[in-house]
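Novice: How does the following fold in three dimensions:
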Amino acid sequence: MTVSSGVLGHAGARRRVLVITGDPIAPAMAGPGIRACELARVLSATMDVRVASLASVEPVDFPFEIVVAHRTKLIRHVDWADVLVVQGFVLALNPWLAKTNKVIVADLYDPMHFEHLEDARSLELRAATREVDQTLAALTGQLRRADFFICASEKQRDMWLGHLAAVGRINPFTYAADDTLRNLIDVVPFGISDEKMSPTAHGIKGVIDGISANDKVVLWGGGVYNWFDPLTLIRAMAKIATKRNRDTTSGKREPNARLFFLGVAHPNPDVAALDMVTRARALSDELGLTGTTVFFNETWVPYAERANYLADADLGVSTHLEHLETAFSFRTRILDYLWAGLPVVSTAGDAFADIIESSGAGIVVPEREVDALSDALETLLFTKAGTVAAQASHKLSTSFLWSTVAKPLVDFCESATPAADRAVRRRAIPSRFVAPSWLAGKIRGARAAWQQGGVTGIARRFSGK
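Specialist: Below you'll find the predicted structure:
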C-alpha cells in the first residue's frame, strides 16, 4: 500500500481536505453524517474538499464531491488529500491511515465510550466490558496518532485533555509549541445552518392525523436513544392532556398539546433497534396516548426537509437522565430548535442546560420530575413566557452558526501543521516508574534522615531546622 506524504506538493495553494465518516451520506442523515457535510461545507469556501463515506452515498446537494470509499478505494482519495478529518471508528477500521504521513484531525465531538456504557447496560458485565473496551481502544488509537483534535464543548475538552495526558500526548514538545494546547485540541461544537430557515410545506400540523393547525406541538427532534428519557415526557404529556380536557367547558375546540417524535427508525441500517424506542411506544400505548396525544414518525426526516417540521413546532424538548453520558454530551437536536427560534424545555445536567437557562431560551427541569416537566411545557406553550423564550432562542442561535463554530478547524486545515510531537509520539510510555533526578535526590535524603533520626529526622530535614 503506497500513499503519498502529507506535505503539500500539488500545484496551487488551496489545501485538499478529505472528511471521512462511517455513516451513510443521504437525504436522511444522522448526526455524524450531518456534521461531516456541514464542516466540509465551511471548509470548501477556501479549500478543496471531498467527503468519503465508508457506508453508502445517495444523491444530496452539497458544494463538494461526495464519494463512497470502501477499503482500497479509500487509498486514492487519501493520496489526493493534504489533511484527513476522521470521526468515530474510521481510524480503527482503517489502521493503515495511522501509518501514513498525512496530517490527521480527529473529531471527538461524540464521547462514544460513555454512550456505549449506556447501550451495554442490558449485557452481561463481561460482554459489556468487551464492547466498551473496543470503543476505548478506537478512541485511544485516534488520541495517539492525530495531529489535531476537535470536540463539542469546553467540558469535553477538559475530559479529552486528561485522556491525551494519559497516552503521553501532553509532553514537552506539545507544551512548548503552545502552553494552552489549543493548537492540539480545540472546541468546534455542532452548528446551525447559516441560511435562514425556509419551510416549503407543512410537516406536522394538518398533515399528521390527529394534529390540527390549532394544536400546540412539542417536538422531539431526533433519535430516541437509550440515554434519553422519553418516558417522563410521555407521562407529563398525559397529565397535560387530562388537565386540558377537564378545563374545556365550551363547545369551542381549545388548542391541546401534541408530542411528535421526529424519527424512531435510525437512517443508518447498522444501528440496531433501541430498547428505549420500544419502552416509549409501550408506555404511550398503555396510557392510551398513541395517535391522540403522542405521535411517532416511523421514518427519518430528510435533512433538507427538517425545516417543514421545525416550523410546525411550538416548542422543542430534550429530556434525559443525569449520568456520565449526559455530563459530557452536546445535544445537537437543540441547535435545530434554536435555528427555528423555538422555546426549549430541557432536563438539567448537560452542557446545553446551562446555556438555555442563562440565555432565557427556555426552562430547565430536574430529571424524572413529571410535575415540573408538565408545568414547564404548559408555561411555554400556553403563556406569554413562550414568546419571550422564543425571542431569546432566536438570539442565541447566532452564536452557533457553522461558519462561526468551525473556525478552529478552518484555521488548522489552512496551516496543515503536523503535531509538535509527531517525531517522538511512537515512543513507549514507561510501564515502570523511574524517579527523575530531582525526586531521586529527595528520596535519598529522606532515606538518610530516617536512618539517622526516624520521623523526627525527616521532619527536621524538610522543615529546614
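
Novice: going forward, measure contacts and count neighbours with C-alpha atoms only.
Specialist: Noted.

Novice: Which residues does stretch 99-115 contact?
Specialist: If you take C-alpha atoms under 8 Å, 6 or more residues apart in numbering as the criterion, stretch 99-115 is touched by 3-7, 81-88, 132, 135-136, 142-143, 145-152, 156, 188-189, 227, 324-325, 328-330, 416-418.

Novice: hmm, 7 Å instead?
Specialist: 3, 5-6, 82-87, 132, 135-136, 142, 146-152, 324-325, 416, 418 (C-alpha atoms under 7 Å, 6 or more residues apart in numbering).

Novice: cool, and stretch 79-87?
Specialist: 3-4, 6-8, 15-21, 102-108, 413, 416.

Novice: which residue packs closest to Pro343, ignoring adjacent ones?
Specialist: Of all residues not flanking Pro343 in the chain, Ala390 sits nearest, at 4.5 Å (C-alpha to C-alpha, 6 or more residues apart in numbering).

Novice: let's see this one next to it:
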Amino acid sequence: MSQSKSCLVISYGPVPTPQYQKIEGGGMRCWGLALGLQQNGYDVTVAINQSFPLDISSQDDIALINWQEDEEFADLINTFDAVIINYSMGGPMSYIVDHISDHVMLVLDCYVPIYIEVSARNAKDMPTEYRNYSVDLTHWNKALMRGDYFLCANEPQKHMYTGALGALGILNPYSYKTNRVLVVPFGVEESLTINNPHNPYTELGIKKNDFTLLWFGGLYPWFNIKPLLATIKRLSKEFDNFKFVIVGGKNPYNQNPDFQRQYDETYKFIKSNHLLDKSVFFVDWVDYNDRINWYQHANIVISINSPGEENTYSWRTRVMDFVWGEIPMITNGGDPLSDSLISANAAIKLANTSEETLYNELQALIVDKKRTKKLKNAVANQKKLYYWSNVVRPISIAISSDYKPYLAEKKFKLDNRLQPTAPQTPPSRIKKLSRAPRRIVGIIRRKGVKRSAAVAYSTIANRMKRAKSTVKGKRYFFFSHPIDYTGAPLVLLDVIKDFTEKVPAKNISLIYPGGEKPLINRIRKLGISLDKAVLGIGGRLIRAQLGIKKDDFVLLNTVAIYSNYRDCILWMLETDQLNEATWFIHEDKPELRFGEDKGLINRIENLIKSGKLKIFVPSHQTAEEYNDYFSTDKIKVITLRVEVPEIYESEHKTSDFNTIRFMLSGTSTDGRKGQLLAISALAKLQAEYISKDPSQYRDFSLTLLAVGKDDYISSQVRSIGKGLLGNKVAFYETKPKDEAMEFTSKCNATICSSLNETFGLFVAEGMLMGHILIRNKASGYHEQIVDGKNGYLVNTNNINEFTKILEKIVNKNQSNADLKKMSDSSFEMAQKFKKANYYDQLIN
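Specialist: This next block holds a predicted model:
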C-alpha cells in the first residue's frame, strides 16, 4: 500500500486529548479507527466539530482539525482518498453526502445498529419518538445510498445490513460480488498505561478488603436494572463488605428523557432504601485516562441486558472497554461480544437476570473472591484479538484497493443507459390511466395498482373538480416545504395573508408536503385551496394536479421545496407554458444549496437573464452572494415584515438593565445557530471576569429557544450548557410563535452567533422588543445593526473577542442609561420591518 493514502475520520464529539477527557463511545471509536489506520501506514486526520475547539493540532502523529458545515469543509473532504463517518449522525451526514465527490471513497461506520437501537428505547412519548425516527430515517437511508463500504461490528449486524442494502437497491446483480459490508468491531489500544495510578474507591470510603461490584457506563433503557437493584438491596443487608459503585450512570452527552428516566428511577430507589453513600455510590463520568483505575481496583464489573433484537445486533462499547481494562465481568450475555468472552471463560455467565439468579451468583463471588482473579488472565488473552491495528485491516484493504463501488456502479449505469435501481411504474400505465374514464380508474385503484396509479387518480380527480369550479381569472400558486415553526414557512403564511387582502382567497393555492396542524388550520381559515405535494411524481402529473395557466402567479418558497415541483415550474417557463415565476429564497450560501448541479444552475441563469424567473432574498448580503453565484445583478432584496404582539412591543425602562437577560433562538439539530459558541463565551466571561470581581458586574442569564432534547447535537448543547453555566441557562423546545414571543419578551439582549443566516428573523423580533444586539456578520446584519448604536458587531468564532464584547455589556462601567439608549435605537430601527407588505413588493 502506498504511504500517500490519506484518510479523514469525522467525529462530532471530542476524541481523547489532554483537553478533552470525558469521552463517549463515538469519540472513542473514531480515535481507535484513526490509531489503527495510522499503525497500518495511513496518513490520518481526525475532524471534530467546532463546538469542541481544539488547542492542539496533532496527537500521536494524527492530525486534529475542527469542522463545521461550510464551503471550506466541503472542499476539504474532497482532498482525501477516503472519508470515514458514522452514518447515523443525521444532518451532518447528509451534508457530507451532498458535498463529497464520487471519486472520494466514503466509508460509513455502521457499528451502532441505529434502526434497532432507537426502536428499542421504549419511549414514553411514542408519537414524538416515532416522528423523530421517521425524520432520521431519511438521513440514514440517504447515507447508505451513497456509501462505498459499510463497517459493522459482528456477523449478525452483517446479515442485518445486507438485508437493508438489498431493500435499498444497493445490493443488486451488479454489486453482488463485491464485499461491501466489512466486519470491524470496536477495538482496544494495546497499551494499558496508567498515568496516575491510585485507588479511587478509597475516596468513597470503600476499603481494600471490601467486595466492589462495578457498573460502568450509562443506565440506558434497554438494560433490565430492576432485578439487580432488588439484589443489591438484599446483599447490602447481608454483607457489610459489599459495595456497589455506579460510574457514569448519566450520560452527559445524551439528554433523551427516556435515558434520564432509568437513571432517576435507580437513584430514587437507592436513596429511598437508605443505601446511598453507604453500600451504593454514584460517581459522575470520569476522565478518559482515569477509567483504568476504576477497572483495576474493582473485583468485578456487571453488564446485564434485556433480551431482544437490540441485544442480538449490538456490539457493547463498554464491554470492549472492560476487555481493554482487563476487568472480570459477570453478564447474562446475548450480545455477540459477551457471548464470545463467556465461551473463552473470560466472563461469568448469568443464566438469566432474575433477582434469585443474580443474588445466588453474586453471593458466591463475595464469599469466594479468588474466583474473579482467575478470570483476569483469560480476559488479557482475549484482548489481543481486538487490537485496533488488527481490527481495521478490512478497511485498510478496501482503501488500498482504490476500488470505489459507488462510482463504479454509477459509471456502469451511465455506460449502459440504465435507469436508477428504484422501481419505476411504466410510463404507458400512467399514460393510459390519465386517459381512463373515472369509473375505470376507480376499479383499477380498488384492485391495488401501485401508488403511482393512486396519485394519478387523485390528480385527475382534482383537475376535473377544478374544471367545474367557479374560480375565474388569474390564480396564485405558492409552493412550500413542510409548514413548521421555522422562519421560511412562517414568512410564507404572512405572504399568503397579504395576498388574500388583495385577491380572492379561492384563487390562491398552497402546495405543501405536510406540516404542523395548528399552522395548517390557520391557513385553512384564510379560505385558500390546499394541495399536497407528492415526492417523485413527474411533471405531467403535476401539471394535471394543479392546472397552472400561462398567466398565473407562481411563487416557490425556499430552495428546499420538492425538486420534482421545482423542475416542473422551470420546464413550464422554458417552454413558454408559464410567463414568469418568483422564487423567494430563504437560504444563504448558494454554493451549498445548488452544489455541482451545473445543469440546474445553467437553467436558472438563463431564466433569470430572460426575465422569466425573478429571485428575491431577505438581505443585501445574501443578494450579493446569489448575484455573484448566478452571474447576474437581477436578484433583489425583499424586506421581511416582522411583527410581535403589541403587549411585547415596547421600549425598556432604565432599571430593566440591572440584569442582562440574553436570548438566542433557533433549532440546534445541526449546530448552525452557534449555541455552543455563546455558551462558551459566557462561561469564559463568568470564569475570567465576573468570578474575580463580582461587584463590578451585572448578573446575567441565557435563554435558548428551540433546543430539542432527543437528537445528538441538542443533547450536547444542553449538557455542555448546564455543565458550564448551571442555572444561568434555560432551554426550551420549539414553541408556537406566541409562546416563543413570551419568552423573548422577558429578555433584553439578543445574541446572533449563527454560522449561517439569510436575515435572522429572531433578531428583528428582539429589536421590536427593545433588545440590545450582539451580532456577527451572518447575512442580515446590514439591515439590523449599527455597531455601537444598537449593539455590537462581533466575530463570534473568536471566543476571546466574543467574551470581551459580552464583558463590555455586563460591566457596570457602562451605565443602565447607556444600555437603554442602545435598546431605544434597536426599537426605532425595527419600525421599518413592521411596514413591509409582501403583495406590494412581489406584484408591484
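
Novice: Tell me how the two chains score on TM-score.
Specialist: Laid over one another, the chains give 0.81 as their TM-score (TM-score structural alignment, normalised by the length of the first structure), with 406 aligned residues with a C-alpha RMSD of 2.6 Å.

Novice: before we move on, the earlier item: in what helix or strand does the aligned residue in the second structure for the residue nearest to Pro343 of the first structure lie?
Specialist: Under the alignment (TM-score structural alignment), Ala390 of the first structure maps onto Lys376 of the second structure. Following DSSP states H and E, one finds Lys376 of the second structure within helix 370-383.

Novice: What's the first helix or strand after that helix?
Specialist: Next along from helix 370-383 of the second structure, by DSSP H and E: helix 388-391.

Novice: Could you tell me where that next one falls in the first structure?
Specialist: Under TM-score structural alignment, the match for helix 388-391 of the second structure is residues 402-405.

Novice: what's the average distance of the matching stretch to the second structure?
Specialist: After superposition onto the second structure, stretch 402-405 of the first structure sits on average 1.4 Å from its aligned residues (mean C-alpha distance after the TM-score superposition for the first structure).

Novice: Please, which helix or strand holds the aligned residue in the first structure for Asn78 of the second structure?
Specialist: Counting by TM-score structural alignment, Asn78 of the second structure corresponds to Asp79 in the first structure. Per DSSP H and E, Asp79 of the first structure falls inside helix 73-80.

Novice: Can you mark which positions in that helix are buried?
Specialist: Leu74, Ile75, His77, Val78, Asp79, Trp80 (16 or more other C-alpha atoms under 10 Å).

Novice: which residues touch Pro24 of the first structure?
Specialist: Gly33, Ser53, Ala55, Ser56, Val57, Asn268.

Novice: Kindly present these as CSV, with separate columns for secondary structure and distance to Gly316 of the first structure.
Specialist: Putting the contacts of Pro24 of the first structure into CSV (DSSP: H, G, I helix; E, B strand; the rest coil; distance: C-alpha to C-alpha, whole Å) gives the following:
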residue, secondary structure, distance to Gly316 of the first structure
Gly33, helix, 22
Ser53, strand, 30
Ala55, coil, 31
Ser56, coil, 31
Val57, strand, 30
Asn268, coil, 24
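
Novice: quick revisit: could you measure the residue nearest to Pro343 of the first structure against Leu381 of the first structure, distance?
Specialist: For Ala390 of the first structure, the distance to Leu381 of the first structure (C-alpha to C-alpha, to the nearest Å) stands at 11 Å.

Novice: One more: Ala138 of the first structure?
Specialist: In terms of C-alpha to C-alpha, Ala138 of the first structure sits 44 Å off from Leu381 of the first structure.

Novice: which residues of the first structure fall in strands?
Specialist: Assigned strands in the first structure, in chain order: 16-21, 48-53, 65-68, 83-87, 103-107, 148-151, 185-187, 216-220, 257-261, 294-296, 315-318, 344-347, 362-365 (criterion: DSSP state E).

Novice: average offset between the fifth one and the second structure?
Specialist: Between strand 103-107 of the first structure and its aligned partner residues in the second structure, the average distance after superposition works out to 0.3 Å, using mean C-alpha distance after the TM-score superposition for the first structure.

Novice: What range does that strand cover in the second structure?
Specialist: With TM-score structural alignment as the criterion, strand 103-107 of the first structure aligns to 105-109.

Novice: starting at the chain centroid, how far to that stretch?
Specialist: Relative to the centre of its chain, stretch 105-109 of the second structure is centred 18 Å away, using C-alpha atoms, centre = their mean, to the nearest Å.

Novice: What of stretch 51-63 of the first structure?
Specialist: With C-alpha atoms, centre = their mean, you get 20 Å for stretch 51-63 of the first structure.

Novice: Can you give me the end-to-end span of that stretch?
Specialist: 11 Å.

Novice: what does that stretch rub up against?
Specialist: Stretch 51-63 of the first structure is contacted from outside by 18-27, 41, 65-70, using C-alpha under 7 Å, 6+ apart.

Novice: Going by neighbour count, which residues of it are buried?
Specialist: Val51, Ala52, Ser53, Leu54, Ala55, Ser56, Val57.

Novice: and if you look at stretch 440-450 of the first structure?
Specialist: Counting neighbours by 16+ other C-alpha under 10 Å, one finds that the buried residues in stretch 440-450 of the first structure are Ala446, Ala449, Trp450.

Novice: Just the ones of those in helices?
Specialist: Judged by DSSP state H, helices contain the following of these: Ala446, Ala449, Trp450.

Novice: Isn't the last one up against Arg460?
Specialist: Same thing as Trp450 of the first structure. No - counting by C-alpha atoms under 7 Å, Arg460 is not a contact partner of Trp450 of the first structure; they are 10.4 Å apart.

Novice: what number of residues lie near whatever residue of the first structure lines up with Val283 of the second structure?
Specialist: By TM-score structural alignment, Val283 of the second structure lines up with Asn297 in the first structure. Neighbourhood size, Asn297 of the first structure [other C-alpha atoms under 10 Å]: 14.

Novice: What of Thr379 of the first structure?
Specialist: 15.

Novice: how about it, what's its match in the second structure?
Specialist: By TM-score structural alignment, Thr379 of the first structure lines up with Ala364.

Novice: Show me the strands in the stretch 401-550 of the second structure, by range?
Specialist: Taking DSSP state E, counting those that start in this stretch as the test, the strands found in the stretch 401-550 of the second structure are 476-479, 508-512, 529-532.

Novice: name the helices or strands packed onto the last one?
Specialist: So the one you mean is strand 529-532 of the second structure. If you count contacts as 3 or more C-alpha pairs under 7 Å, 6 or more residues apart in numbering; DSSP states H and E, strand 529-532 of the second structure packs onto strand 508-512.
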